[in-house]
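A.B. asks: what's the 3D shape of this:
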Amino acid sequence: MSRSGTRPGPRSKPKLGQNFLIDPHASLAIADALGDLSQRTVVEIGPGAGAITELLLPRAQRLIAIELDRVLAQRLTEQHASTPSFEVISADVLSVNLHDLRADGPPLLIIGNLPYYITSDILLHLFRFHADVDRAVIMVQREVADRVAAHPGTRDYGVLSATAQLYARVERILTLPPEAFMPPPDVHSSVLRLTMQPQFAALGVEPDAFLGFVKKAFAQKRKTLASNLRAAGLASDIAQQALEAAGIPAMARAEELDLATMARLWKQLESR
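C.D. replies: Below is the predicted model of the structure:
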């Protein structure tokens, strides 16, 4: 788990696989990437010891930190007890209703160092609340960032890439080496900015049904799209007809198709 914070002391021995961000220049770049916070509610996921929290507090109209570690959550609460615009929620972010945090205000800004082992789950959670989120600046394992930001036709492009890009515009901000953390993790970390821009209306697809189709299309990534569709229960002749009508080669793989082409195929299948 990659976490932001100052260098941990004797009483802050990392738990839950925590790696605290100790590079002040990186902390500043991450906070800056979120933009103007003066009239916004910011939700920080996994503040850890609070290095980025300290940068956000004077900038944000309201700051809500979601911290799973109860010791760290209590410490942050005590450190900033005199700041009425700051709130700490000691919980798993996957259990937090982001719509409730938004209340009646503008869409939320999200920032955080995501636990590596549940990065995909947290991203899907953010996408579920896409109407309540404006943009998110997140730190993830570099290999995961490669998959999120990958373009069609590349090895890393897959269901996570397609899903993320259906919901958001993805930008790379920076990549950090292990020594930017204490203790150093075994991997590099990358920071992404996700600006919510759902593509479902533009593509003319129904979100849940289309995402279900995308997962089936990528079920076995190295197999052809036609093979994956047949494995999902679609008759071979129907799959072939839909591919032809959508202008897709019979031996194409899902990773070769951009979202517009994938949507065209889905609509062909839905009409049959």
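A.B. asks: for the rest of this, base every contact and every neighbour count on C-alpha atoms.
C.D. replies: Will do.
A.B. asks: now do the helices in the stretch 151-272 of the chain.
C.D. replies: Under the criterion DSSP state H, counting those that start in this stretch, the stretch 151-272 of the chain carries helices at the ranges 159-167, 200-203, 207-217, 225-231, 236-245, 259-270.
A.B. asks: could the ones you listed be laid out in CSV, adding mean neighbour count?
C.D. replies: As requested, these are exported to CSV (neighbours: other C-alpha atoms under 10 Å):
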stretch, mean neighbour count
helix 159-167, 21
helix 200-203, 12
helix 207-217, 17
helix 225-231, 21
helix 236-245, 17
helix 259-270, 18
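A.B. asks: now the spatially most central residue of the chain: closest residue in space, sequence neighbours ignored.
C.D. replies: The centroid of the chain falls nearest to residue 123 when counting by C-alpha atoms, centre = their mean (3.3 Å). Once flanking residues are discounted, residue 123 sits nearest to residue 164: 7.9 Å by C-alpha to C-alpha, 6 or more residues apart in numbering.
A.B. asks: what's the end-to-end length of stretch 135-155?
C.D. replies: The distance separating the two terminal residues of stretch 135-155, taken as C-alpha to C-alpha, to the nearest Å, comes to 27 Å.
A.B. asks: what of stretch 207-227?
C.D. replies: Rule used - C-alpha to C-alpha; the end-to-end distance of stretch 207-227 is 23 Å.
A.B. asks: touching it from outside, list them.
C.D. replies: Residues external to stretch 207-227 that are found in contact with it (C-alpha atoms under 8 Å, 6 or more residues apart in numbering): 158-159, 162-163, 200, 228-229, 232, 236, 239-240, 243, 250-255, 262-263, 266.
A.B. asks: show me the strands in this protein, by range?
C.D. replies: Assigned strands in the chain, in chain order: 2-4, 19-21, 41-45, 62-66, 86-89, 108-113, 133-141, 168-176, 181-182, 189-196 (criterion: DSSP state E).
A.B. asks: this one next, for a side-by-side:
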Amino acid sequence: MPTLKSSVTISDAHVARKRFGQNFLHDPGVIARIIQAIDPKPGDRIVEIGPGQAALTAPLIAKAGQLHAIEIDRDLVARLRERFTESELSITEQDVLRVSFSALADQLGGPLRVMGNLPYNISSPILFHLLESAEQIIDQHLMLQKEVVDRMVAGYGSKVYGRLSVMLQARYQMVRCLTVPPGAFMPAPKVDSAVIRMVPLPVSAVRVRDWPIFAAVVALAFSQRRKMLRKSLAAYAVMLDWNALDISPTQRAEELSVDHFVGLANAVASLPLESR
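C.D. replies: Got it, this is the predicted structure:
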């Protein structure tokens, strides 16, 4: 049951700060659907990125009993601490890109369930940052710009298929949960948003041998997406057995499936060190 302290309402006087990419969720229907998608249970180690005015924080605590939040805005941190007890809410007051989720998992006692309404201006860096700790994460439920979610789940051949699509699909199973209109936020953003569920694949199902090399190959291939692979990957092109990879060096990055990229990067990882 919520404590008396939990019943205090965070003041509406807080003004959303553009530099932190703040848009506060306020639509009760959308909030209920997000909580339903997360399906929190008592004992879950839930970490919320950017709790803001606690629109999702409060119902999550009501169901899970406790939550850990990451919040950079000191004014919001103070308000959250006024509203919730220490046993309900612990807070890391820091830029999320500086937080080690692996260390946080150790601190909280096991793998994490991560969720949040991500600041749209740094959503891609946050996604790549979370990717580094995927082995310590059970699932992620994240609110992002709809166009970013479209890129995340895009298939090869799509105009929006790119580096983000390949990197995330190689490590996660992803499902779009719901689309959220601008009016669900204050202030209202100029674009639609969407919530996505991301479940890390079992380690046994991840075929990438060397993640830094995989990341470098994907980045190079998409750095000039209209270039043929033999040009964008010129440093490796003559050393690769393209036929064995079932790839033509005249193909472009957007034409390769995630599996093709994995095979390509693994082949590069197998080259002699002096050739890489």
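A.B. asks: fetch the TM-score of the aligned pair.
C.D. replies: Put the two chains on top of each other and the TM-score (TM-score structural alignment, normalised by the length of structure 1) is 0.88; 260 aligned residues with a C-alpha RMSD of 2.1 Å.
A.B. asks: quick revisit: can I get the strands of structure 1 in a markdown table with distance to residue 204 of structure 1 and mean neighbour count?
C.D. replies: Below are the strands of structure 1 laid out as a markdown table (distance: least, C-alpha to C-alpha, whole Å; neighbours: other C-alpha atoms under 10 Å):
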| stretch | distance to residue 204 of structure 1 | mean neighbour count |
| --- | --- | --- |
| strand 2-4 | 38 | 27 |
| strand 19-21 | 42 | 27 |
| strand 41-45 | 31 | 25 |
| strand 62-66 | 35 | 23 |
| strand 86-89 | 38 | 19 |
| strand 108-113 | 26 | 25 |
| strand 133-141 | 22 | 24 |
| strand 168-176 | 16 | 17 |
| strand 181-182 | 44 | 22 |
| strand 189-196 | 18 | 23 |
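A.B. asks: need the ones you listed in TSV (columns: distance to residue 221 of structure 1).
C.D. replies: Converted to TSV, the strands of structure 1 look like this (distance: least, C-alpha to C-alpha, whole Å):
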stretch	distance to residue 221 of structure 1
strand 2-4	28
strand 19-21	32
strand 41-45	31
strand 62-66	35
strand 86-89	39
strand 108-113	28
strand 133-141	21
strand 168-176	22
strand 181-182	34
strand 189-196	24
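A.B. asks: quick one, what contacts residue 36 of structure 1?
C.D. replies: Residue 36 of structure 1 sits next to residue 59 when contact means C-alpha under 8 Å, 6+ apart.
A.B. asks: distance of it from residue 60 of structure 1?
C.D. replies: Applying C-alpha to C-alpha to residue 36 of structure 1 and residue 60 of structure 1 gives a distance of 8 Å.
A.B. asks: equivalent analysis for residue 239 of structure 1, please.
C.D. replies: Distance of residue 239 of structure 1 to residue 60 of structure 1, given as C-alpha to C-alpha: 51 Å.
A.B. asks: show me what residue 18 of structure 1 aligns to in structure 2.
C.D. replies: Correspondence of residue 18 of structure 1 to structure 2, assessed by TM-score structural alignment: residue 22.
A.B. asks: please apply the same query to residue 60 of structure 1.
C.D. replies: Taking TM-score structural alignment, residue 60 of structure 1 has residue 64 as its aligned residue in structure 2.
A.B. asks: residues contacting the residue nearest to that match when sequence neighbours are not counted?
C.D. replies: Of all residues not flanking residue 64 of structure 2 in the chain, residue 42 sits nearest, at 4.1 Å (C-alpha to C-alpha, 6+ apart). The contact partners of residue 42 of structure 2, taken as C-alpha under 8 Å, 6+ apart, are 63-65.
A.B. asks: and for residue 106 of structure 2?
C.D. replies: The contact partners of residue 106 of structure 2, taken as C-alpha under 8 Å, 6+ apart, number zero.
A.B. asks: what count of nearby residues applies to residue 228 of structure 2?
C.D. replies: When neighbours are counted by other C-alpha atoms under 10 Å, residue 228 of structure 2 registers 17.
A.B. asks: and it, how close does it get to residue 100 of structure 2?
C.D. replies: Taking C-alpha to C-alpha as the measure, residue 228 of structure 2 falls 37 Å from residue 100 of structure 2.
A.B. asks: residue 172 of structure 2 -> structure 1?
C.D. replies: Checking with TM-score structural alignment, residue 172 of structure 2 has residue 168 as its match.
A.B. asks: what's the separation between its match and residue 43 of structure 1?
C.D. replies: In this structure, residue 168 of structure 1 and residue 43 of structure 1 are separated by 18 Å, where distance is defined by C-alpha to C-alpha.
A.B. asks: picking that back up, corresponding residue for the residue nearest to residue 64 of structure 2 in structure 1?
C.D. replies: With TM-score structural alignment as the matching criterion, the partner of residue 42 of structure 2 in structure 1 is residue 38.
A.B. asks: with residue 148 of structure 2 instead?
C.D. replies: Alignment note (TM-score structural alignment): residue 148 of structure 2 maps to residue 144 of structure 1.
A.B. asks: now do residue 231 of structure 2
C.D. replies: Under the alignment defined by TM-score structural alignment, residue 231 of structure 2 is paired with residue 227 of structure 1.
A.B. asks: contacts only, for the match of residue 60 of structure 1.
C.D. replies: Residues counted as contacts of residue 64 of structure 2 (C-alpha under 8 Å, 6+ apart) are 40-44.
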